[in-house]
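Engineer: dropping the sequence and predicted coords here.
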Amino acid sequence: MDQALRTYLEQTESLYASIEEWLAPTGVTISREEVEMLEEAFGAYTAPAMTIKNGGGRAIARMQPVAARVLGGDGRVDLTGNHQQHILILLTEEGGPKVKGYLPSGTGRETVMTQAYRGVGEPGWYWIESIRRGRAYRVDRVLFFDLLSGASNYVFE
């Protein structure tokens, strides 16, 4: 298995384990399944998906793997509910991906590398607030509950 794919699958499992821990005291239930994926870079593989259900057993949101290779990141998982969808991007490089640009200089132009997203420190899962603004937020318990509530319109007590 390719190392990039292995990293994506391991980090997806780690994210889901954190989500299960965060949601444990809330009364919602979680079901997991493996979904078939097909990417040009990696071929066919299976990846974990997760459905989050309210106390009555109705699905309120789903964590769905999208790709292990994406532009601007090292993998993607979508959080989808009845009201919104949020894209979570895996960034494995400290500081996040770099973008090549050019600045005018006295002798023509100078090549510069800048961070694609502001707010990226350590590797992990990030929610990109706005591509135009380039602001990323690391997914933690507080942010996840905010995203999940927005996606599902479910009120956590």
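Structural biologist: In hand now; what should we look at? Numbers count the residues shown, from 1 in each chain.
Engineer: rest of the way, CA atoms for contacts and neighbours
Structural biologist: Noted.
Engineer: which strands or helices does the helix ranked longest in the chain pack on?
Structural biologist: Under DSSP state H, the helix in the chain containing the largest number of residues is helix 3-23. Secondary-structure packing of helix 3-23 (3 or more Cα pairs under 8 Å, 6 or more residues apart in numbering; DSSP states H and E): strand 43-53, helix 141-152.
Engineer: quick check: buried residues in stretch 88-96?
Structural biologist: 88-92, 95-96 (16 or more other Cα atoms under 10 Å).
Engineer: among those, which two are most distant?
Structural biologist: Maximum pairwise distance among the buried residues of stretch 88-96 (Cα to Cα): 16.2 Å, between 88 and 95.
Engineer: contact partners for residue 114?
Structural biologist: Residue 114 makes contacts with 98-101, as judged by Cα atoms under 8 Å, 6 or more residues apart in numbering.
Engineer: another structure for you, compare them:
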Amino acid sequence: MIMKQLVNIEENKQLYLQRVNQFYHLLKDWLAEKHFIFASTEHLFKDELGTYHGTQMTIEKKDKTLLAHLIPVGAKSLLGEGVIEIVNWLGQEHIFYMPKQGQTITMPSGEKIPILKGVKKEGWYWIEDPRTGEAHMVDKELWLKLITLVSDYEFV
């Protein structure tokens, strides 16, 4: 039983790291025409699953002005199956990897209701306002908005 749990933990870590790397490739595709500089560095982090290595990514303009620093936070969160932090001088935002059905809570009646609204399919989501629980799937347009929120860089 313990060996099976260890295998599942390692599988969860690897799945999370794979999802993070796939997201980084998607970002590079979305921003390809902008000719930004992407740099990756190894990152050691710790969460419920233990300590492991991931990849941080920075996105800079050609003049080396930082637009965003992406930091994998961990494979587990209360809201989903992974978190990436997006940081710069103006602030920070978080995106969460949500399974297809999203996380649910069980009401006293036995009914299961979603914690977040707007999770339609599996993928990375940004929660605009935690009080309303409104989640938005990260697409190119939203990604540009998130960079603007943390860096004040305006895309034209």
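Structural biologist: Yep, that arrived. Here the structure is a predicted model, which is why all the values come from computation and not from measurement.
Engineer: quick one on the thing from earlier: run the angle between the longest helix of the first structure and helix 141-152 for me.
Structural biologist: Counting by axes from the mean of the first three to the mean of the last three Cα atoms, to 10 degrees, helix 3-23 of the first structure points 90 degrees away from the direction of helix 141-152.
Engineer: for stretch 139-152 of the first structure, which positions count as buried?
Structural biologist: So for stretch 139-152 of the first structure, counting by 16+ other Cα under 10 Å, buried means 139, 144-145, 147-152.
Engineer: closest to residue 63 of the first structure out of those residues?
Structural biologist: Looking across those and measuring by Cα to Cα, the closest to residue 63 of the first structure is residue 148, at 10.0 Å.
Engineer: ok, the closest one - contacts?
Structural biologist: 61, 79, 81, 154.
Engineer: from these, which is closest to residue 45 of the first structure?
Structural biologist: residue 79 (20.4 Å).
Engineer: what residue of the second structure takes the place of the closest one?
Structural biologist: Superposed on the second structure with TM-score structural alignment, residue 79 of the first structure falls opposite residue 86.
Engineer: what does residue 33 of the first structure give?
Structural biologist: So, by TM-score structural alignment, residue 33 of the first structure is matched to residue 41.
Engineer: you'd agree its match is up against residue 56?
Structural biologist: Yes - using Cα atoms under 8 Å, residue 41 of the second structure makes contact with residue 56 at a distance of 5.3 Å.
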